[in-house]
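Visitor: quick check, what structure comes out for this input:
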Amino acid sequence: MSIKRLPFFLSAAKYLNFTEAASEQFISQTAMSLQIKKYEEELGFKLFNRSNTGVTLTKAGGYLYKRCQYITADYNQAVSHARQLSEEDKPQVRIGYSGAYEQIAVTPLVTSFYQRHPSSQVELIYGKRKKKVLRQLEDGYLDLAVVSDYDRNYSQWLKSCPLRYDCCLFLLSSDSEYARYGCLEPSLLAGKPLLRTVENDFTSYEWQIWNVMNFLGLGGNEVIYANDYYSMALLAKSDIGFSIVPECMKDVPMEGLSYVPIAGRKLKTSCSVIYMESSSNPIREEFLMTLKEQAAKTDPAL
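Guide: Predicted structure coming up:
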């Protein structure tokens, strides 16, 4: 019996939503439904109960999902360790990140780690989308992932450790009439498009953005998407729209942009290091120890 359809089942069981599962597997919803149907035919029993209100796991499907999660986690960790042994004599840790903010957040930590472990190697891998980075972490390709505004309900198998917190600012063109304001009342931007990147591709994050925009009184603004932060910044520079960014992005050298505090509101964003609970990579453990020591110096309560 082939297990080639197992990844489709695991995604469908995790989300209990064939559309979200299809997005994770980079196929259409129709193709996902077909894969699940064929997998059930191969196994000889139903995995899901289907109704007008959605899908749920059958008793057999729930048991298979739980067992396969343990097996998959062990397999991915074994592959990751074997890859390290085969590719490098030098101990290494692979860290994925999904955007410019995450890269800025993790860079000082990498520098600190190198100072303590000069014989180790850190490989930073740009994954572009948050969901892709977390998937690579679950698959064992990455040892750690750095993402912003992580939803702890995403997976019971992943743990998180805070890396940094930042206040948010409005990002505007320097040519904007509001660029030199000491702080900017959100209502002045009503009707101006909000610029966003596609790096955060979670439904939960979309709801978070929607709530933030409503909190600012800008829920009716059009949203324009850019492929990455730098593309978004170029749109802002052209005064096509505005964005809401972490304060540390001011350190990214780009001309023609202004960063203006939000009047009467305090918005914060966060960046975290995400990891599997268990690992066979001792270098990963050293990196996490460096992170936790650094966090304790910044905030003794962590």
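
Visitor: contacts and neighbour counts: CA atoms only from here.
Guide: OK.

Visitor: tell me the buried residues in the top strand by length along the chain?
Guide: Of all the elements of type strand in the chain, the one with the most residues (DSSP state E) is strand 158-173. For strand 158-173, a neighbour-count test (16 or more other Cα atoms under 10 Å) marks 158, 160-165, 168-173 as buried.

Visitor: I'd like the structure of this one too, to check against the first:
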Amino acid sequence: MLFKQMNYFVTVVEKNSFTEAAAESFVSQSAISQQIQALEEELGVELLQRQHRKFTLTPAGEHFYREAKQMLAQIDELVTETKRIAEDEETQLNLGYLRVYSGQELHQAIAEFSMTYPEVSINIVNGTHEELYQELRQNTVDVVLSDQRRAFSDEYVNFELVQPEVQIELSARNPLSQQDAIDIQASKGIPCILIANSEQQASEEDFYRNTLGFDGTFLFAESLEEGRMMVIGNRGFLPIEVAGTLPAPAVSVKRLPLTKNGKALIRNYCAFWRKERTNYYIEEFANVLKKLFDEEE
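Guide: The predicted structure is shown next:
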């Protein structure tokens, strides 16, 4: 059985016409009719009941049409990805994620993706929101896991993943740690610890002060680990993005929701990538990540 015969058959059924199917396939009507007859002879079943210039599908023909269409789509995908892999000596996927993110879903997504696509080499970087945005603009990363801080741009795919509440980590020695939640205005007497290098400190402070409304002082740490050590030392509170499943905080640390005017602060987590750089692997990784987040909701 030739895949070409299967393709002819699917085209005839979808066009409901031998003439139109022949024109689309760039062959004569007699040629396409002969190929389908040869297909029926090889299968030993009648796929079409012909009535003058019209036809109807037999039950066997309906089954063969559904399965053949699915199989041809899989073959097209196989050919496309084989060519893609052949074009690159080593296929790479460059990922970026927020430095303050510590959810397990990203690690699980990388592990699951790597098992499915072992031919893809994954490179990983982290940074602040602005650092990751610049990485995307400069094409040094393919896709980033980050929060939304500006209006969606038509130049990017804005693949929404999860909308988690913002929480903070605070030393258990601080009296506010006994509350069920902490309002951002009530917390201004405690320094807010942000994860940012010297070049990104101003933009991070601007976001927390002018967008979220925190009106206190700021301390900065270079890494999430350093920030958490500062929390343990009761130097301030650390905003944490609860996107997915987080490991339990240290025994001497409390994790509490951060509110504003009594309402939980919500952040929109997305996978971002440039539309012009869209490819199969980026979309597959984003879908794996989305599935894992959905399973935790």
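
Visitor: and the TM-score between them?
Guide: Superposed pair, TM-score by TM-score structural alignment, normalised by the length of structure 2: 0.57. Supporting alignment: 209 aligned residues with a Cα RMSD of 3.6 Å.

Visitor: ok, back up a step: now the buried residues of strand 158-173 of structure 1 as CSV including distance to residue 270 of structure 1?
Guide: Shown next, in CSV, are those (distance: Cα to Cα, whole Å):
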residue, distance to residue 270 of structure 1
158, 17
160, 12
161, 11
162, 7
163, 8
164, 6
165, 4
168, 10
169, 14
170, 16
171, 18
172, 21
173, 24
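
Visitor: give the aligned range of stretch 264-271 of structure 2 in structure 1.
Guide: Taken onto structure 1 by TM-score structural alignment, stretch 264-271 of structure 2 occupies residues 266-273 there.

Visitor: give me the buried positions along that stretch.
Guide: For stretch 266-273 of structure 1, burial by neighbour count (16+ other Cα under 10 Å) applies to 267, 270-273.

Visitor: and which of those residues is nearest to residue 199 of structure 1?
Guide: Residue 199 of structure 1 has its nearest neighbour among the buried residues of stretch 266-273 of structure 1 in residue 271, at 13.6 Å by Cα to Cα.

Visitor: hey, where'd the strands end up in the stretch 51-200 of structure 1?
Guide: If DSSP state E, counting those that start in this stretch is used as the criterion, the strands of the stretch 51-200 of structure 1 fall at 54-57, 92-97, 121-126, 144-148, 158-173, 194-197.

Visitor: comparing the second one with structure 2, how large is the average distance?
Guide: So the one you mean is strand 92-97 of structure 1. Comparison of strand 92-97 of structure 1 with structure 2 after fitting gives an average deviation of 1.8 Å (mean Cα distance after the TM-score superposition for structure 1).

Visitor: kindly report the same for the third one.
Guide: Once the two are superposed, strand 121-126 of structure 1 sits an average of 2.9 Å from its aligned residues in structure 2 (mean Cα distance after the TM-score superposition for structure 1).

Visitor: what is that strand packed up against?
Guide: strand 92-97 (3 or more Cα pairs under 8 Å, 6 or more residues apart in numbering; DSSP states H and E).

Visitor: number of nearby residues for residue 115 of structure 2?
Guide: 11 (other Cα atoms under 10 Å).

Visitor: that one and residue 288 of structure 2: what is the separation?
Guide: The gap separating residue 115 of structure 2 from residue 288 of structure 2 is 12 Å, by Cα to Cα, to the nearest Å.

Visitor: return the residues in contact with the equivalent of residue 170 of structure 1 over in structure 2.
Guide: Here residue 170 of structure 1 is matched to residue 168 in structure 2, going by TM-score structural alignment. By Cα atoms under 8 Å, 6 or more residues apart in numbering, residue 168 of structure 2 lies in contact with 237-240, 255-258.
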